[in-house]
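Colleague: Quick one: sequence and predicted model below, then my questions.
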Amino acid sequence: IAVHCLGDEATLRRWLVYDPRQRVQGWRFASYMLLHSNALHLALNVVIQLVLATPLEVEQGRIGVATIYLGGGVCGALGASLLQPSLFLVGASAGVYALLTSHLAHLYLCHGELRYAGWRLGAVLLLASADVASLPIPALLGCGRVGWAAHVAGALAGPLLGLAVFPNQSKKDARGRRFVRFVRLLSAISVMLLVVGAILGNIYLIALPQLRKPS
């Protein structure tokens, strides 16, 4: 279940939007996902979430999918805070990207038991390619800047989080359970290091230098 709000109410925007000037308010790295700039933005994200998350929930469970969705959103905001440090963020696109690319982890873990695995992989690559190709469109139409850094960070987080949290894997796995456990552990450590690094980057590269500037 995903809860969304259209981002028209001033009070909601003030408290939930990711505002780079208020990056010390940690909840904004997740709460921005509840806001959307317009009805089309909201509808696209909800529809894509349903398409991507439903098969994952059936095959990997709700908790894992929810973790990837929220974790992808947080990672997206962290990525944007470093690579596009002046950009305000609304929307759940980073979480949606994480859901999309987490299918790669799902295909890896359950490769021997999934039906139509090749078609699934093709669909993931096709959706990712189409979305990347559409990134310049809002700027060309004069609709404002696109949070490409959030999209990229969410997409990178998806497979890593999927490998770390998805509970199910192929019982016919000839590669050995030890190797899969190693891959899972490596993915979990990578996510933690990237998140900690992004937090430290926000503190030491952006927040502290701003505080030291003369008023």
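Modeller: Arrived safely.

Colleague: can we go C-alpha only for contacts and neighbour counts from here?
Modeller: Noted.

Colleague: Gly91 should be in a strand, yeah?
Modeller: No. The assignment for Gly91 (DSSP: H, G, I helix; E, B strand; the rest coil) gives coil, which keeps it out of a strand.

Colleague: Isn't it up against Met33?
Modeller: Yes. Here Gly91 lies in contact with Met33, judged by C-alpha atoms under 8 Å, at a distance of 4.7 Å.

Colleague: so what's in contact with those two at the same time?
Modeller: Shared contacts of Gly91 and Met33 (C-alpha atoms under 8 Å, 6 or more residues apart in numbering): none.

Colleague: Arg14 sits in which helix or strand?
Modeller: helix 10-16 (DSSP states H and E).

Colleague: Of all the residues in that helix, which ones are buried?
Modeller: Buried residues in helix 10-16, counted by 16 or more other C-alpha atoms under 10 Å: 12-13, 16.

Colleague: Would you mind pulling the contact partners of the helix or strand just after it?
Modeller: Using DSSP H and E, the next helix or strand after helix 10-16 towards the C-terminus is helix 28-31. If you take C-alpha under 8 Å, 6+ apart as the criterion, helix 28-31 is touched by 15-19, 23, 70, 73-74, 77-78.

Colleague: next up, a second structure to put side by side with the first:
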Amino acid sequence: MTTSDVSRDPANYCYRHPDRMSFALCQRCQRTICPECQTQAAVGVICPECMREQRNGRSTAQKRAERRWGRGGGVAVRAGAAPVTNWIVGITAGFFLLDLLLGLFGVSVAQWLAFAAPTLYPQYFGVFEPWRLLTYMLVHGSFIHVGLNLLSVWMIGRVLEPMLGRWRFIALYLVAGLGGAVAVAFLAFGSTVVGASGALFGMLGALLVIGRTLGGDVRGILIILGINLVVGFLLRAISWEAHIGGLIAGLLVGWVFSTTRRADQSRRQLILLGVIVVALLALLAVPPLIWLR
């Protein structure tokens, strides 16, 4: 199927707004819906018609509970609404402030959360701290570092999260971060890395693949990627290795999401994501053979 075929396929557009492309399907009727038409349910999102049918089938007790506690059954995900993105930004900013506060007392949060490949190999270094494969994304080196990263995550997340849904977006963010750490272990074994830029590049990679699949114009994403990759190579303080690893992982996750859109492919989607994670973890067995021989 060509890009033009994808762009003409009505299944790639919201059934209520035929001019809006989307990646999300209603979990009940499986029709494509744009962010404006999505209502967050317990699992996934549902369209306005299915939500109306669900509400019409409520019992008297359920209606009374909803009147008491508000709009029960979920919060509508409006265009650009991205609660997981907001939580990621808030938690990461909180860790940065905590690191600053504890630093006044001589305690470094980054010291315990930053990624350094040697901490994964107790047989060589006597230390095994696997949480660093992900926690390095929570700590940053400066106000500029955390500010630019979180602003970018917030801007891109408001586009990606409504398209993918909460759990897919979380999976993308974590797998991309893992990919960044694995690349650092391969290409810069002795370095210490902090920051969410690996996950950020993974988000850009996934957005590139998904946008291309939906027939969108991805030239802007390519330009942003190109500029950031060049800057990463030029500035020694930036870990271009984490950028490359996160980007590759994001491209792979984006490919998985774009090829397993249908509801009957959810199991295949989980299996493919699991294969990516297992492959990344398995690759960590190689760096010591390269760097310590």
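Modeller: All right, it came through fine. Just so we're clear, the structure is a prediction, and the values are computed from it rather than from any experiment.

Colleague: picking up where we left off before, the helix holding Arg14 of structure 1 packs against which elements?
Modeller: Contacting helix 10-16 of structure 1 under the criterion 3 or more C-alpha pairs under 8 Å, 6 or more residues apart in numbering; DSSP states H and E are the following elements: helix 28-31.

Colleague: In structure 2, point out the residues matching the helix it packs on.
Modeller: Matched against structure 2 by TM-score structural alignment, helix 28-31 of structure 1 falls on residues 132-135.

Colleague: which parts of the matching stretch are buried?
Modeller: Residues of stretch 132-135 of structure 2 classed as buried: 132-135 (neighbour count, 16+ other C-alpha under 10 Å).

Colleague: Repeat that for stretch 51-71 of structure 1.
Modeller: Buried residues in stretch 51-71 of structure 1, counted by 16+ other C-alpha under 10 Å: 52-53, 56, 59-62, 64-71.

Colleague: how long is it from one end to the other?
Modeller: Using C-alpha to C-alpha, to the nearest Å, one end of stretch 51-71 of structure 1 lies 19 Å from the other.

Colleague: roughly how far out does it sit from the chain middle?
Modeller: Mean-position distance between stretch 51-71 of structure 1 and its chain equals 12 Å (C-alpha atoms, centre = their mean, to the nearest Å).

Colleague: Pull the contacting residues for the residue mapped onto Leu280 of structure 2 from structure 1.
Modeller: Taking TM-score structural alignment, Leu280 of structure 2 has Val195 as its aligned residue in structure 1. Neighbouring residues of Val195 of structure 1 by C-alpha under 8 Å, 6+ apart: 75, 78.

Colleague: Could you say which helix or strand holds Leu25 of structure 2?
Modeller: Using DSSP H and E, the element containing Leu25 of structure 2 is strand 24-25.

Colleague: so where do the helices sit in structure 2?
Modeller: Under the criterion DSSP state H, structure 2 contains helices at 3-8, 48-56, 60-69, 83-103, 109-113, 122-125, 132-135, 143-164, 166-187, 197-213, 219-234, 240-259, 266-283, 287-291.

Colleague: Who are the packing partners of the first one?
Modeller: Going back to what we said before, that points to helix 3-8 of structure 2. Helix 3-8 of structure 2 is packed against helix 197-213, with contacts defined by 3+ C-alpha pairs under 8 Å, 6+ apart.

Colleague: Contacts for the helix it packs on, please.
Modeller: Taking C-alpha under 8 Å, 6+ apart as the rule, helix 197-213 of structure 2 contacts 3, 6, 137, 149, 152-153, 156-157, 160, 172-177, 179-181, 217-218, 221-222, 225, 242-255, 257-258.

Colleague: Counterpart of Thr3 of structure 2 over in structure 1?
Modeller: Thr3 of structure 2 maps onto no position in structure 1 when the alignment is built from TM-score structural alignment.
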